[in-house]
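Novice: Could you work out the structure for the sequence below:
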Amino acid sequence: MTILLSTLNARYAHASLGLRYLMANAGELREQMELHEFVIGTKTTEIVEKLLARRSTDGITILGFGVYIWNVEETTRVVALIKRIAPEIVIVLGGPEVSYESAGQPIVEAADYVITGWGDVTFPELCRSILGGSAPAQKMHAGRQPPMAEIALPYNEYSATDLAQRTLYVEASRGCPFKWSRCMRAVRDCSSLLTARSISISKAVCASCSSFSTSSRRRRTIRCSPISNWCPITCRRR
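Specialist: Reported below is the predicted structural model:
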């Protein structure tokens, strides 16, 4: 069995914090997980070829995509082509672009499962069900948000290459307190999702930030951002 996690970032310098959260909270499934990040503008056939080359040869392959406003069109083409070539691959979607306006989207129709909202614990739970032979019948799954203290931090999932070459993200809060009428989340009653949850800057986070700033001599950017991307604070380290 193999679990592939993938997304199309806006540029190479961006490192997906969301997918690394899934890896950090996968428990015993972590050893079966692989992270494959691409950049928008990459040929669909090239992405599909690389992902299919990593599929399991003797068991189930689960392929999870992070879907965002900047990559939904290209990810839709990738998912459609994978399903055409290898329909046995189980495709799971997550991310804001499929969490709040999922009905009628071609990418949702092509996928096997969609996790709306948080996926930190819901994604590995779904994977366990699929791999255990009890795959759920329903496509849509609402992500469950446990207390933040119960969620493993993802910063150890940054590789040495990430530390040396890419923009690193540290989550400072989760949710949004503003409730803007133009926000996708306002299309339905989701006040519970809009309550900002601050994340304590624990010793683990501080240690991670310290390692970010000392492990490489290259200049890099560490972004301390809320997961909803409101009011980001940018800190430059040398």
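
Novice: From now on I want contacts and neighbour counts done on CA atoms only, so please keep to that.
Specialist: OK.

Novice: Can you list the residue ranges for helices in this protein?
Specialist: Assigned by DSSP state H, the chain shows helices spanning 17-24, 44-52, 72-85, 106-110, 122-131, 160-165, 203-214.

Novice: Most tightly packed of those helices?
Specialist: Stretch with highest mean neighbour count among the helices of the chain: helix 17-24 (a mean of 21; mean count of other Cα atoms under 10 Å).

Novice: With distance to S6 added, can I get the helices of the chain in TSV?
Specialist: Below are these laid out as TSV (distance: least, Cα to Cα, whole Å):
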stretch	distance to S6
helix 17-24	8
helix 44-52	9
helix 72-85	10
helix 106-110	15
helix 122-131	14
helix 160-165	16
helix 203-214	23
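
Novice: Indicate which one of the ones you listed is closest to L63.
Specialist: The minimum distance between L63 and these falls on helix 44-52, with 8.7 Å, by Cα to Cα.

Novice: which residues are contacting that closest one?
Specialist: Helix 44-52 is contacted from outside by L4, H36, F38, E74, R77, V78, L81, I82, using Cα atoms under 8 Å, 6 or more residues apart in numbering.

Novice: swap the cut-off to 7 Å and go again
Specialist: With contact meaning Cα atoms under 7 Å, 6 or more residues apart in numbering, helix 44-52 is reached by R77, V78, I82.

Novice: Please apply the same query to stretch 24-31.
Specialist: M23, D120, V121, P124, I151, A152, L153, P154, E157.

Novice: how about the contacts of helix 44-52 in TSV, adding distance to K43?
Specialist: As requested, those are exported to TSV (distance: Cα to Cα, whole Å):
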residue	distance to K43
R77	10
V78	9
I82	13
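
Novice: of the helices of the chain, which approaches G66 most closely?
Specialist: helix 17-24 (7.2 Å).

Novice: That closest one to helix 122-131, inter-axis angle?
Specialist: Angle, helix 17-24 to helix 122-131, by axes from the mean of the first three to the mean of the last three Cα atoms, to 10 degrees: 50 degrees.

Novice: Also this sequence, please, to line up against the first:
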Amino acid sequence: MVYIKVLLTSLNTKYIHTNLAIKYLAKSIEDICDVTTIDFTINQDIDYILMEIVRGQYDFIGFSTYIWNLEEHLEIAKKLKQINSNYKILFGGPEVSYDAKILMENNDFIDYIICGEGEDAIFNLINTIDNNLDFSRLDGIVYRENGKIKGNENFQMVSDLKDVPKVYNDKEDLKNRNIAYIETSRGCPFNCEFCLSSSYNQRVRYFPIERAKKDIKFFIDKKVPLVKFIDRTFNSKKSRALELIDYIIENDNGVTGFHLELNPMLIDEDYLNIFKNCRKDLFQFEIGVQSTNKKTCKEINRVGDYETIKKVCQEIISYGNIHLHLDLIAGLPYEDYESFGHSFDDIYRINPEKVQLGFLKVLKGSLLYNKRQNYDLVYSEKPPYEVIKTKWLSYEDIIKLKNIEVIVDKFLNERLFHHSIKYIIKNYYDRPWKFFESFGLYWLEKNYFSRKHSRDN
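Specialist: Model (predicted):
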């Protein structure tokens, strides 16, 4: 039997990153086709990427697509079709799942698009092609037939995650990987309107806990420096989260660290009693505060109370053994420049290791995208769809915030002149925000934003 030769690929933002999705998809179809996965990066030359793909003599090429690689994937796919019109081109991923038919209308070189989670869908697609079956029976797949775009955009979700194949095995060599990714759940219990989880049935689904433990142990045995959980809310289910945290601590190798995204409103004394006794650097926690403006949080369905968040975060920081990063998003509804400054002050006073200032991405499929006209949202038409201005923030405000972001990232997050900055803020400024604002203006006056900087210069 002659198998279809399939390549599944993606352009990652950095070499150290790997795409977990294409690993899942490859495992899903390895019994019915000859499948290969390749991780490229967005910094690699397009001609090199094309050469590597063409050299493989594939029949079918699938792209795992996100906001950071859509444009590059479209360019590569178009050139591949020009090189060989017999290539079958598939797109999938969150960036193409919500307007698949429009994307195909605008890009005639795309043959198929999977909408939603792809493990079942890609198996059905390859099986249909291989056995010359009827495409109309497929759900969540848009395709071309006799020049017409057909199919449906029903968002696909794997009903039981125990059916998702394992992607790591003992033979895999991870010695050159500084970061590995693990998924133990999908979905989110919350409904924040800027997130894609707000757009479909977001019921949280969990991989079997014994499988999660085996994956964790695999990375510990391989002594991977950092393992990142891609679960949207790791502590969405308390008993399960505590069991996995205990397992990590019990099997600690003294080397591997774990990065978790947590919701502070779900952290109680049971969590804290464990956290305060764990090894230094065993855990990194990332907490998305996004805003402390109560009206903003209510509008975007963000569940949280600043005083509770502050208390929990400061307690964790006091242990001195866990890296804590807090996130803010500029451009949310009802958050003007002054309000964002106060949100920053609130976060700064918690004293996390890093404060990450991000800018709103108006994601197709999110509730916020559907309400964008209500907020007078102006944003880039191309990925990453970043906000340009809103009803509450002018473009000039956004530029000032971007300048401040550079200062915060370079000086606060890299801990440059850390004690000096704390001393200056305490003795010469009534608010932390005012210091970083004035620092940004100083850099602007001196034209420092146009220069490259390092610790040496």
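
Novice: what's the TM-score here?
Specialist: Once superposed, the chains reach a TM-score of 0.81 (TM-score structural alignment, normalised by the length of structure 1), with 222 aligned residues with a Cα RMSD of 2.7 Å.

Novice: quick revisit: point out the one among the helices of structure 1 that comes closest to E171 of structure 1.
Specialist: helix 17-24 (8.3 Å).

Novice: Tell me roughly how far that closest one lies from structure 2 on average.
Specialist: Taken over the aligned residues, the distance from helix 17-24 of structure 1 to structure 2 averages 1.1 Å (mean Cα distance after the TM-score superposition for structure 1).

Novice: now that helix: which residue numbers in structure 2?
Specialist: The aligned range for helix 17-24 of structure 1 in structure 2 is 20-27, by TM-score structural alignment.

Novice: one step back: quick check: which of the helices of structure 1 is nearest to A196 of structure 1?
Specialist: Nearest to A196 of structure 1 among those is helix 17-24; the distance by Cα to Cα comes to 17.3 Å.

Novice: sorry, back to before: going through the contacts of stretch 24-31 of structure 1, which ones are buried?
Specialist: M23, D120, V121, P124, A152, L153, P154 (16 or more other Cα atoms under 10 Å).

Novice: follow-up on the earlier one: kindly reformat the contacts of stretch 24-31 of structure 1 as CSV containing distance to A15 of structure 1.
Specialist: Below are the contacts of stretch 24-31 of structure 1 laid out as CSV (distance: Cα to Cα, whole Å):
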residue, distance to A15 of structure 1
M23, 14
D120, 17
V121, 21
P124, 21
I151, 19
A152, 18
L153, 15
P154, 12
E157, 10
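
Novice: Return the subset of the residues you listed lying in strands.
Specialist: Counting by DSSP state E, no part of these is found in strands.

Novice: Quickly note the distance from the closest residue to K139 of structure 1 other than its chain neighbours to S192 of structure 1.
Specialist: Distance criterion Cα to Cα, 6 or more residues apart in numbering; nearest residue to K139 of structure 1, sequence neighbours excluded, is Y113 at 4.4 Å. Using Cα to Cα, to the nearest Å, we find Y113 of structure 1 at a distance of 23 Å from S192 of structure 1.

Novice: R84 of structure 1 too?
Specialist: Applying Cα to Cα to R84 of structure 1 and S192 of structure 1 gives a distance of 38 Å.

Novice: Ok, I91 of structure 1 next?
Specialist: I91 of structure 1 is 28 Å from S192 of structure 1, by Cα to Cα.

Novice: Which one of these two is surrounded by more residues?
Specialist: I91 (22 against 8; other Cα atoms under 10 Å).

Novice: which residue in structure 2 lines up with that one?
Specialist: In structure 2, I91 of structure 1 lands on I89 (TM-score structural alignment).

Novice: Return the residues in contact with that match.
Specialist: Counting by Cα under 7 Å, 6+ apart, I89 of structure 2 touches F60, I61, G62, A77, I110, D111, Y112.

Novice: Narrow those residues to those in strands?
Specialist: Secondary structure from DSSP E places F60, I61, G62, Y112 of the contacts of I89 of structure 2 in strands.

Novice: With neighbour count and distance to K148 of structure 2 added, can I get those residues in CSV?
Specialist: Output for the ones in strands among the contacts of I89 of structure 2, formatted as CSV (neighbours: other Cα atoms under 10 Å; distance: Cα to Cα, whole Å):
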residue, neighbour count, distance to K148 of structure 2
F60, 18, 20
I61, 21, 21
G62, 25, 20
Y112, 23, 12
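
Novice: Among these, which one lies nearest to K310 of structure 2?
Specialist: Ranked by distance to K310 of structure 2 (Cα to Cα), those are led by G62 at 44.4 Å.

Novice: was I right about the closest one contacting Y87?
Specialist: No: using Cα atoms under 7 Å, G62 of structure 2 is not in contact with Y87, being 10.3 Å away.

Novice: Now do the helix or strand K400 of structure 2 falls within: everything it contacts.
Specialist: In this assignment (DSSP states H and E), K400 of structure 2 forms part of helix 395-407. Residues outside helix 395-407 of structure 2 that contact it (Cα under 7 Å, 6+ apart) are Y337, L357, I388, K389, F436, E437, G440.
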